[in-house]
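# Sequence below, structure please.
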Amino acid sequence: MKASKVAYRPVGLALGAVSGMIAGAAFKQAWKVLEGDGDAPDATDEHRSWQEILIAAAIQGAIFAVVKATVDRSGAIATRRMTGTWPG
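Modelled structure (predicted):
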């Protein structure tokens, strides 16, 4: 295993946690804009329709994927700048 890959592993874990927090906050804000309601539907909320739950899940998944890719790519670029090699 390459040294840059080993060195990046803890950085990647930390970035994953940060990206999850960022994505959660971004989803809450997006949901407020879309629905005007502060609480996104939960899958087990019996008072919400299937349509509303699935739309919320799709939006949340898309936001999470974009934020995670952005944070991971930025972390890899920073690692290359610091070590001279691309992690992975």
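
# from here on, contacts and neighbour counts on C-alpha atoms
Noted.

# can you pull the contacts of the residue positioned nearest the centre of the chain?
The residue lying closest to the centre of the chain (C-alpha atoms, centre = their mean) is residue 64, at 3.3 Å. Each residue near residue 64 by C-alpha atoms under 8 Å, 6 or more residues apart in numbering is listed here: 19, 20, 23, 24.

# Please generate a structure for the following sequence too, so the two can be compared:
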Amino acid sequence: MNKMLYKPLGMVVSSLGGLAASMLFKQIWRRVSGEDDAPDATDAKYGWAEVVIAAAVQGAIFGAVKAAVDRAGAESYRKATGDWPGDE
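Have a look, this model is predicted:
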């Protein structure tokens, strides 16, 4: 039963985390590079290093934010219900 209750909540929390990660990456990229958007892999005006570094930074930020948001959601669920999500 816990998984069924947590799944919809987890999906909403994850979606909000994705939006937060996207906004955070955009701000960091703008401050570091002075450009509004990170380079696309197929954009000819950027070199390999710029494209790969941008992708690595974006992936690290998304991974960290996702882990933090998922963990916070699980902790909040535990505090509200007394059960850890997914425990059988």
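
# one step back: looking at the second structure, which of the contacts of residue 64 of the first structure still make contact?
Shared with the second structure under both residues aligned by TM-score structural alignment, their matches' C-alpha atoms under 8 Å, the contacts from those are 20, 23, 24.

# Same list, the residues you listed, but as JSON lines with secondary structure and distance to residue 59 of the first structure please.
Formatted as JSON lines, these follow (DSSP: H, G, I helix; E, B strand; the rest coil; distance: C-alpha to C-alpha, whole Å):
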{"residue": "20", "secondary structure": "helix", "distance to residue 59 of the first structure": "14"}
{"residue": "23", "secondary structure": "helix", "distance to residue 59 of the first structure": "11"}
{"residue": "24", "secondary structure": "helix", "distance to residue 59 of the first structure": "11"}
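
# from the residues you listed, which single one is nearest residue 85 of the first structure?
residue 20 (26.0 Å; C-alpha to C-alpha).

# Would you mind finding the match for that closest one in the second structure?
Mapped onto the second structure by TM-score structural alignment, residue 20 of the first structure lines up with residue 18.

# so how many other residues sit close to its match?
17 (other C-alpha atoms under 10 Å).

# Good, wrapping up.
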